[in-house]
Structures are given as C-alpha cells and as structure tokens.
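Asks: no sequence on this one, just coordinates:
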C-alpha cells in the first residue's frame, strides 16, 4: 500500500487553485489549500468592482475540487527544516511538499503622500475600502488614476463610462506592453469616454495630497479621489522564512519551479522567480505555472524527473468599459505584434477570457490532469536562449537537488 503524501498549497489565487486541483489526481495525496479568504477573488475583474459592474468574487465550491481541504487562515512562517507552516491562528500544518503561490499585491508607492491619500486596488479589501469613498464623491469630482498598465486603463475606462471625470496619469507611456497600433486604439477609446490622458516627459507622480496630484514637471492636478495602480509587489513570506528570493521578494526556483533551497518546495504564479527570469505577472502565466508546479510535485512523488517550464503567451486583453476592449496579440515570447482586435469584438473576447479562466479551474477540479495549456509548445526556445546567456554570466540559480 502506498504511503500518503501531504501537500500544502499556500494561496488560493489562479496558480494555487490550479495546483491544488491538479494534485488531487493521485488518491494517495492529501491536499490542503491555505488562504486568508473564504471566496476566490477573480482579480481580473477587480476594475469592475471599482466601477460597480461585478462583485469580482467566486465561491470556492465552483472552482475548487471537493478533494481539497480549504483552511481559511494566513501563513505567517514557513519552517522548511521542520516541513511545516505556522498560521496566524496559532495552528501549524505539516507537509511533505509545499506549493508557494502567495500571488502579488500593491507595491509600496514610495511617493510622498501616496500611502496616505491614494487608494491601491490590487486586492479585494483595497477595492472595498475605495468603493465608499467613490460613492461619497460627487460624479463631477476629479478622479485621478495613476498607472497606465492594464489595471489603470481598465479602471479609468470603467469609471469614465459611469460618468466620472477621470484623468489617467501614465508616468511615461500609455499601455507599455501594447503595440503602437493597439496603443492608438486604446487612446482613441479612452478619449471617447472623456478620459484625460497625461503621458510623455514630466508625467510621473512626485507627490499626492488629499486634493491633488503633483507631477515631476511641476504640474498639479486637482484630484478628489486618487487611485494607485502603478506596479505590483509580492508578500514577504519567503523572505521572513529565510528562503532565497529575488530583489522583489519572489521565491527563487529552477526551471521545474523547485526552490533553489529545498526540493520539497515549489512555487508558482506572481510570487515565483524561475531562474531569476520571472514571467509577466498575470493569470495567463499563473494558471500554467500552477499546473507545472503540481506536475513537478507529482513527478517527485513518483520518483520521476520533473519537466521544465514551457510558458507560451498569446495576447493581452484589456476591457475599455462594458462595450469596448482590445485583444492585443503577441508572440509566444510575450512580445506584442501589430495585430489586434478592438471595439465590441475586443470586449467580447475579454469577457470570454474572464469566463474561461473560471472554467479552466472548474474543469480541473472535476477532472484533474485535464488542463494542457502549460504544455503548449513555442515558449521555450527564447527562454532557453536567455538562460544560456545568464549561465554564461554566472547568474543562473543552481537547482536545489544539485546544490552542495
């Protein structure tokens, strides 16, 4: 009779849920998912929660396998030597293998006044804190969105469509990921919604107050409500637990997503830094990485050699209100190309993606092992070139099972 293996997954986001579901395909594996919330946060809909068009949460019963034990708590420390995690409640959970999928959140803005007067929206609780402030502000009140990545663009569009007076401060460029052709399309749609776009030289925020935003060229923009979407950070759990991390705090792993410190720990999603070449923070990367992390654990349990990361990207999709959007196609190496689909069809494709993400997790819950997108070919060639270049500079991390 096979000995039972206990696997703990920290984090119930896109990567953590995918990993937990996939691990249930073996009957001799007990899976525990530890997450601070009772509901799944559909982060790619948080801008809709800001605008009041979606609640951005899903019951875990819809996306999590019945074979996974959900523990609603917060991990305060990983005891790698003792193979256990300590919880805020005072409890301790032991493990044979650990999947580190703590995700990401708002970055420290490090801009005077931003922490006090601006509202980050990378997490559910942050948006819930913002909503009453928006509701109390007159429709004509100036709203400034700082940061022009997908979150900033989508939030600005959502609020402008609701009749808000919105200024989008880009820092330097609108939609840095987008191809110039796609960027022009987004700018046109935002202008049509009445969004004032501040970009180019001098468009970086240097200070935030209760009623204004100051730019580095000296301009001061009136702002009754300032929303901060510039950059993401990761929880410091790995750092506090004495594990090797990159400068941002992501857990350093090899290409099988195994920690460089411990073969019993694997990482996935925004909080992982495979070979010090982390992938773009997105659910598009998180779910395949969650599946890859689970496969690595299952391979080690079976005594087999784990496969390496083979991440292939396809596009970036951005909603521009409820009736418009853009589906920006990209090379599999995650570089935008000239072709995009915008307008109503772009919005429809974005909605298909949002619904499809939930379906992928639900399907894996009902039939673990069915998910295959982490095996799509095409993303590995460029990554291998980057790894070889890093190895030539002596920068590639050494896998834990090869370390002295």
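Replies: Here it is on my side, so go on. Keep in mind it's a predicted model, so treat the numbers as computed, not measured. Numbers count the residues shown, from 1 in each chain.
Asks: could you use CA atoms for every contact and neighbour count after this?
Replies: OK.
Asks: report the contact partners of the closest residue to residue 14 other than its chain neighbours.
Replies: Spatially, and ignoring its direct neighbours in sequence, residue 14 is nearest to residue 287 (5.5 Å; C-alpha to C-alpha, 6 or more residues apart in numbering). With contacts defined as C-alpha atoms under 8 Å, 6 or more residues apart in numbering, residue 287 is in contact with 14, 15, 18, 19, 269.
Asks: one more structure, for comparison:
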C-alpha cells in the first residue's frame, strides 16, 4: 500500500526523502521557499569568490513524480492527516509530514542570504583589511582558509577561546595549529577589531517546530524518537539539522541529514505496509574539513564520531573532500532510491545493489 507524504524543506535530507519516496511509488509534495537547491557545504567557497554560485534549480534534481510547491511553511498542524499552512494562506495535507527545514537562519555563511551579503562585503574590502571569523569549528576553519588562500592581501583572524576544532583529537588540533598560519590564517583566543566579522559559532534552525507547538530542544530542534518520528506523533517525521533524536543527539551535517532522509522514507513505506518501523541505525565514517582549494584534513572516525589516528591531508585530502562534497548532491538527486549509509539495514537477496553514501 502506498501513501502520500508532504515534505517541508528541500535541503540534502528533504531532497533525498522526497525523491526516495517518489521513486517507490508514494505521492509526494515538496514545499520549499526557493525554487533552487542551496548547496550549503559550498557556501564558504561562494563567500570567498572561489565559486560563482552555490545553488541549482530544483527542477533538475527532483524525481519526475514529485509535486513541487514554492512557499514558506508557517505552521504545522498535527493530527490524523497532518498539514502545513504556507505564508500565502494555503494549506497542504498528506498521510505523513516530514519536517526537513534545515538550518542556516540568521547571518553568516550558514545560509544563502547571509553568504551573499558577506561575499559582497568581502570583495569590497581594500588590501590590508582585517577579517575576523568567530568560531573555529568545521565551518569557521573552512571559511577562514578559503578566504585567506583566495585573498592573500587580506589579514584573516580565526577566533575561538577553545582553539581550532575543539571536538577533534589533540593530534589533529596540533596539526591545525601548525598548518593554519601557513595558509594565511592567524589563530587568536581574544576578540579583535576587524573590518569584517563573520559569525561561525553555530547553526540556527527556523522556529517553525516551536511555533507549531511541537516538542523541541533548547535550540528549537524538533525532538524525535528512535524511529525519527516526532515524539508523540507517528505520522510526523524529522530530518536533518532542524531535528534531533532525544536519545542520541548527532551533529548537524549533510552526512547525518541524508541517512535520516533515507530512513524516514523507508519508515513511511513500512508504516504504510503495516510493518513496524525500525529504530534509526547510523554510524559516522569520516570528518572532512577543507583548507582552501588545495588542502584538506580528512579524519577517519569511529561510528560514534570519535577520531581515529588515521587521516588524509594535502592535495590528496583536497581531492577526497571534493569527491565527498560532490556526492552529497549527486546521491539525493540521482540515486535516492538505492542510497545506503553506515548502519542501514541489509538489503534482501535479489534486490539491486545500493549506492554507497558520502560520510
């Protein structure tokens, strides 16, 4: 038995969810504020000017059976047939609703609007101007190194009292402390005056779930049970940065959003068939950080995201990072039906082999 699904948001996770459901015969409506897909992991390149754009038309990425509605969801209505009201006053309903609105709200390179403003400001700076990036996590490091290598006439400062990549191993952090200055990035644990300040201190999610009365955590992310259903609602689901499992919080990343999307699509199929929905099983494999166009650090990690001692750097690391970033878009757009991830249930004998997943 097939069902209908309403997917709110067309980021990495929402796109994969919609395409996977449609490829398996479900009736799918996808709602997104833009008619373009925003390749968010490329936004630091767009800010620095090493990439001319970071979007592509959704029409070229959607399964032919997906019905696309351009609009902004302002309210989710739980119930036997969940629905969403859009800013134009229209309401759309389905058997299942998937909340996949992602993150990137506010200023900074995490969202397209903030990235566009920063790109304009950055390119207007004179030689010798100081650019301060607050936050030395993955996004902050990528933004700082991209700007420093693309604009050597600027002085780039990376500020974080905790130092670079606080969640990684001491070995990796020491390597970054040595490598970043060679790329033109000055590390500092103090705030400094700058001609342009860029906030990379964390992603922010839209307030849609909270304003709809759904259970959320302190960051506004909708709370999910172990099957990725919204707590207390078996026909509401969460995918990506705007959702979090109460039992196992995972970092915000497309490497998490896409497996969540695959699992939710499978869960809706099992629900429609009267079968129990399995708990979400997921493991990390890699943690990737680009360091400009010609360098990167690829850290091989345990399933729980703890770093191992293995890593790949230099041009080989940059090539590998580019491969992963490209796969993050190609898989949900072209191979959503066969997409698998580390921890996904094994496919039954006789079924086509699945496409591997980016980490």
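Replies: Received the coordinates, thanks. Please read these numbers as outputs of a predicted model, since none were measured by experiment.
Asks: before we move on, back to that, secondary structure class for the residue nearest to residue 14 of structure 1?
Replies: In the three-state summary, residue 287 of structure 1 is assigned as helix, counting by DSSP: H, G, I helix; E, B strand; the rest coil.
Asks: same check on residue 323 of structure 2?
Replies: helix.
Asks: from residue 318 of structure 1, how far out is the alignment partner in structure 1 of it?
Replies: Alignment note (TM-score structural alignment): residue 323 of structure 2 maps to residue 352 of structure 1. To residue 318 of structure 1, residue 352 of structure 1 is 12 Å away according to C-alpha to C-alpha, to the nearest Å.
Asks: between these two, tell me which one has more neighbours.
Replies: Applying other C-alpha atoms under 10 Å to residue 352 of structure 1 and residue 318 shows that residue 318 carries more neighbours, namely 25 against 11.
Asks: does the more buried one touch residue 340 like I think?
Replies: No. Contact between residue 318 of structure 1 and residue 340 fails when scored by C-alpha atoms under 8 Å: they sit 11.1 Å apart.
Asks: for the two, list the residues in contact with both.
Replies: 326, 327.
Asks: just to revisit the earlier point, in structure 2, what sits opposite the residue nearest to residue 14 of structure 1 in the alignment?
Replies: Under the alignment by TM-score structural alignment, residue 287 of structure 1 pairs with residue 258 in structure 2.
Asks: residue 185 of structure 1 against residue 341, yeah?
Replies: No. Using C-alpha under 8 Å, residue 185 of structure 1 is not in contact with residue 341; the gap is 9.6 Å.
Asks: list residues touching both of these two?
Replies: Common neighbours of residue 185 of structure 1 and residue 341 (C-alpha under 8 Å, 6+ apart) are residue 326.
Asks: what's the spacing between the match of residue 323 of structure 2 and residue 165 of structure 1?
Replies: Relative to residue 165 of structure 1, residue 352 of structure 1 is positioned 29 Å away (C-alpha to C-alpha).
Asks: residue range for stretch 89-103 of structure 2 in structure 1?
Replies: Mapped onto structure 1 using TM-score structural alignment, stretch 89-103 of structure 2 spans residues 90-104.
Asks: buried ones in the matching stretch, by neighbour count?
Replies: Buried residues in stretch 90-104 of structure 1, counted by 16 or more other C-alpha atoms under 10 Å: 93, 94, 95, 96, 97, 98, 99, 100, 101, 102, 103, 104.
Asks: got the end-to-end distance for that stretch?
Replies: With C-alpha to C-alpha applied, stretch 90-104 of structure 1 spans 24 Å between its terminal residues.
Asks: likewise stretch 256-266 of structure 1?
Replies: Chord length of stretch 256-266 of structure 1, first to last residue, is 8 Å (C-alpha to C-alpha).
Asks: which SS class is the closest residue in space to residue 278 of structure 2 that isn't next to it in sequence?
Replies: In this structure, residue 278 of structure 2 finds its nearest non-sequential neighbour in residue 227, 6.0 Å apart by C-alpha to C-alpha, 6+ apart. When classified by three-state DSSP, residue 227 of structure 2 comes out as coil.
Asks: burial check on the aligned residue in structure 1 for residue 227 of structure 2, number of neighbours?
Replies: Mapped onto structure 1 by TM-score structural alignment, residue 227 of structure 2 lines up with residue 256. If you count neighbours by other C-alpha under 10 Å, residue 256 of structure 1 ends up with 23.
Asks: OK, contacts around the counterpart of residue 48 of structure 2 in structure 1?
Replies: Aligning on TM-score structural alignment places residue 48 of structure 2 opposite residue 51 in structure 1. Neighbouring residues of residue 51 of structure 1 by C-alpha under 8 Å, 6+ apart: 155, 158, 159, 162.
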